[in-house]
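Asks: Okay, predicted coordinates and the sequence, questions at the end:
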Amino acid sequence: MVIEHAELTIVPGREAAFEKAFTLGHQAIAKAPGYQWARLVRQVEKPSTYLLLVGWETIEAHTVEFRKSDLFRQWRGAVAEHFAGPPSVTHYENSWETGLPT
């Protein structure tokens, strides 16, 4: 499994609208081949900054299959208007895990 780590900076004052749009955008991500799970968390110190974690079967499932698909365009169409700048995206491999809260 590969974990997509995306830092999203939202235009200040548009956080609630972004969260609503994210719900729609997530529907597109969830249909992608190789998608496993997603978690969106909001930063306490900078409430306009979010961390999006997405579990993918492989890095190619995200960087090739999803990004070149209509589902990616649906995702971006739902949320991009709320971005203050381009997301910063990196990928990680799961090395260790304990029981995570749901």
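Replies: Perfect, I can see it now.
Asks: alpha carbons only for contacts and neighbour counts from here, please
Replies: Will do.
Asks: for stretch 35-45, which positions count as buried?
Replies: Within stretch 35-45, the residues that count as buried by 16 or more other Cα atoms under 10 Å are Y35, Q36, R42.
Asks: chain center to the helix or strand L8 falls within: distance?
Replies: In this assignment (DSSP states H and E), L8 forms part of strand 2-9. Centroid displacement of strand 2-9 relative to its chain, using Cα atoms, centre = their mean, to the nearest Å, is 6 Å.
Asks: In three-state terms, how would the nearest residue to L71 once chain neighbours are set aside be classified?
Replies: Nearest non-adjacent residue to L71, counting by Cα to Cα, 6 or more residues apart in numbering: A28, 5.2 Å away. Taking DSSP: H, G, I helix; E, B strand; the rest coil as the rule, one finds A28 in the helix state.
Asks: do the same with the one 4 residues further on
Replies: For A32, the assignment made with three-state DSSP gives coil.
Asks: What is the neighbour count of the nearest residue to it once chain neighbours are set aside?
Replies: Closest residue in space to A32, ignoring its immediate chain neighbours: F66 at 6.1 Å, by Cα to Cα, 6+ apart. By the criterion of other Cα atoms under 10 Å, F66 has 20 neighbours.
Asks: ok, second structure coming up, stack it against the first:
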Amino acid sequence: MVTEIAIIDVKPGEEAAFASAYRDTGHDLLATTPGCVSAAMHQSNETPTRFVGVNEWESTEAHLDNFRGTDRYARYGAALRPYLAGAPLVEHFDDIMHC
């Protein structure tokens, strides 16, 4: 399993609209993708314009092939991109210890 972390900054004043777009469209596009184990979005208490997506995938390939390489990714971007302040920072992480 691999964890995808996406650090997302949205335009000031667009926090509620971004959260709504994620709830209405983004989450289902991720969560129903083959190979997606879990999908969550968190909003910072200290920096309300910062969100962090934490998604678990069966493998990096499952994410890249089943989501990024499909029309799901285009639809996800179309729903959320209008609210972004810049490109998200996205990386994949392997679990070295889980409790």
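Replies: Sure, I can see it. What you are looking at is a predicted structure, and each value in this text was computed from that prediction instead of being measured.
Asks: Show me where structure 2 has its strands.
Replies: For structure 2, applying DSSP state E gives strands covering 2-9, 36-43, 50-57, 89-94.
Asks: Ignoring the adjacent residues along the chain, who's closest to G26 of structure 2?
Replies: Y76 (5.4 Å).
Asks: What is the burial count for that neighbour?
Replies: 20.
Asks: list the contacts for it?
Replies: T25, G26, L29 (Cα atoms under 8 Å, 6 or more residues apart in numbering).
Asks: and the spatially most central residue of structure 1, how far is that from S88 of structure 1?
Replies: With distances taken as Cα atoms, centre = their mean, L52 lies nearest the centre of structure 1, 4.0 Å away. According to Cα to Cα, to the nearest Å, L52 of structure 1 stands 10 Å off from S88 of structure 1.
Asks: what sits in contact with each of these two?
Replies: Common neighbours of L52 of structure 1 and S88 (Cα under 8 Å, 6+ apart) are A6, E7, L8.
Asks: wait, which of these is closest to E93 of structure 1?
Replies: Checking the shared contacts of L52 and S88 of structure 1 against E93 of structure 1 by Cα to Cα gives A6 as the nearest, at 14.2 Å.
Asks: I'd like to know how many residues surround the residue lying closest to the closest one once chain neighbours are set aside.
Replies: Closest residue to A6 of structure 1 apart from its sequence neighbours, by Cα to Cα, 6+ apart: V89 at 4.4 Å. By the measure other Cα under 10 Å, the count of residues near V89 of structure 1 is 13.
Asks: Pretty sure V89 of structure 1 sits against E7.
Replies: Yes: shown here, V89 of structure 1 and E7 form a contact pair, counting by Cα atoms under 8 Å, at 6.6 Å.
Asks: which of the shared contacts of L52 and S88 of structure 1 has the most neighbours?
Replies: Going by other Cα under 10 Å, L8 tops the shared contacts of L52 and S88 of structure 1 with 22 neighbours.
Asks: Spit out the contact partners of that one.
Replies: T49, Y50, L51, L52, F83, G85, P86, P87, S88.
Asks: I'd guessed the last one sits against T49; true?
Replies: No: here S88 of structure 1 does not reach T49: they are 11.2 Å apart, not a contact under Cα under 8 Å.
Asks: Good, wrapping up.
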